[in-house]
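S.K.: Give me coordinates for this.
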Amino acid sequence: MPISQMNSLFLQSLVSSHSMKPRKLSVRDLELVSAKLGIENAPRVENSPVLYAPVFRNISMFKRSYELMDRMLKVYVYKEGGKPIFHQSKTRGICMPWKDGL
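M.R.: Below is the predicted model:
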């Protein structure tokens, strides 16, 4: 391969690598990054009347992650009623214990 062609390929690779834009973080991505930083920088817990410290690798991080989970986790509860159509399987080859009485 001639040097001129190698230089051309090199320049093309430089142009294509610089044209890639960094991905914009979504709101959820930013929340996860914030939670991770909050857990990593958790305030030190010396004694906890509720938690038995020797069970945990890092009781401070566990306690902070639990607090963040309790605050940030969203659980959606729907009214009872007929099951959505995608729950009514027509497949015959799959064992479904709740339907087969197993």
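S.K.: From now on I want contacts and neighbour counts done on CA atoms only, so please keep to that.
M.R.: Will do.
S.K.: Give me the residues contacting the helix or strand hosting L14.
M.R.: Assigned by DSSP states H and E, L14 falls within helix 3-19. Residues external to helix 3-19 that are found in contact with it (CA atoms under 8 Å, 6 or more residues apart in numbering): none.
S.K.: Mind checking what helix or strand follows that helix in sequence?
M.R.: Past helix 3-19, the next helix or strand by DSSP H and E is helix 27-40.
S.K.: contacts for that following helix?
M.R.: Contacts of helix 27-40 with the rest of the structure, by CA under 8 Å, 6+ apart, involve 61-62, 64-65, 68.
S.K.: can we see that at 6 Å?
M.R.: By CA atoms under 6 Å, 6 or more residues apart in numbering, the list of residues contacting helix 27-40 from outside reads 61, 64-65.
S.K.: Next, the buried residues of that helix.
M.R.: For helix 27-40, the neighbour count (16 or more other CA atoms under 10 Å) marks 35, 39 as buried.
S.K.: Give the next helix or strand downstream of it.
M.R.: Downstream of helix 27-40 (by DSSP H and E), the next one is helix 59-72.
S.K.: Please provide the structure for the following sequence as well, for comparison with the first:
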Amino acid sequence: MKNKQVKNNVVVYQAKNGAIELRGDSVRETIWANRMQMAKMFGVNPQAISKHIQNIYKEKELIKTATSSKLELVQTEGKRAVVRSVEMYNLDMIIAVSHAM
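M.R.: Predicted structure coming up:
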């Protein structure tokens, strides 16, 4: 990661291949990222992130209910808005994945 900017409640990290926006959670004092965002952040494919997350939970390094949350995100596909359920991971998981790399 190259640069970090904080604006309001959004943290923006500059990766080698572009900007990645991570949502800040001031109540829980954390940030949230999905597997695709982590893959971009660390310059790997999403399957590698999935493997590390599975291993972290399998080894009980982190507890799933404390480090993940399903969020509904609205994505524009063509001219219509589609709601997708996306698994998000907090800063604890992001750090654990970075150590597993």
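S.K.: Can you calculate the TM-score here?
M.R.: Scored by TM-score structural alignment, normalised by the length of the second structure, the superposition of the two chains gives a TM-score of 0.24; 36 aligned residues with a CA RMSD of 3.5 Å.
S.K.: on that earlier part again, mind listing what's buried along the helix holding L14 of the first structure?
M.R.: Buried, per 16+ other CA under 10 Å, within helix 3-19 of the first structure: nothing.
S.K.: which helices and strands sit right next to the helix or strand that contains Q75 of the second structure?
M.R.: Per DSSP H and E, Q75 of the second structure falls inside strand 68-77. Packed against strand 68-77 of the second structure by the contact rule (3 or more CA pairs under 6 Å, 6 or more residues apart in numbering; DSSP states H and E) you find strand 80-90.
S.K.: any idea where the helices of the second structure begin and end?
M.R.: Along the second structure, counting by DSSP state H, helices occupy 35-42, 46-58, 64-67, 91-100.
S.K.: just those helices: most buried one?
M.R.: Counting by mean count of other CA atoms under 10 Å, helix 35-42 has the highest mean neighbour count of the helices of the second structure, with a mean of 19.
S.K.: And for R64 of the first structure, the neighbour number?
M.R.: Residues near R64 of the first structure, counting by other CA atoms under 10 Å, number 20.
S.K.: Kindly report the same for G24 of the second structure.
M.R.: G24 of the second structure has 21 nearby residues by other CA under 10 Å.
S.K.: So it is in contact with K7, correct?
M.R.: No - using CA atoms under 6 Å as the test, G24 of the second structure is too far from K7 to be in contact (9.9 Å).
S.K.: re the thing from before, tell me which of the helices of the second structure lies nearest to A15 of the second structure.
M.R.: helix 35-42 (5.6 Å; CA to CA).
S.K.: ok and the closest one relative to strand 80-90, angle-wise?
M.R.: Angle of helix 35-42 of the second structure versus strand 80-90, following axes from the mean of the first three to the mean of the last three CA atoms, to 10 degrees, is 60 degrees.
S.K.: now the angle from helix 35-42 of the second structure to helix 91-100?
M.R.: Using the same axes, to 10 degrees, helix 35-42 of the second structure lies at 50 degrees relative to helix 91-100.
S.K.: elements contacting helix 35-42 of the second structure?
M.R.: Right, helix 35-42 of the second structure is packed against helix 46-58 by 3+ CA pairs under 6 Å, 6+ apart.
S.K.: Now do the helix it packs on: everything it contacts.
M.R.: By CA under 6 Å, 6+ apart, helix 46-58 of the second structure touches 35-36, 39.
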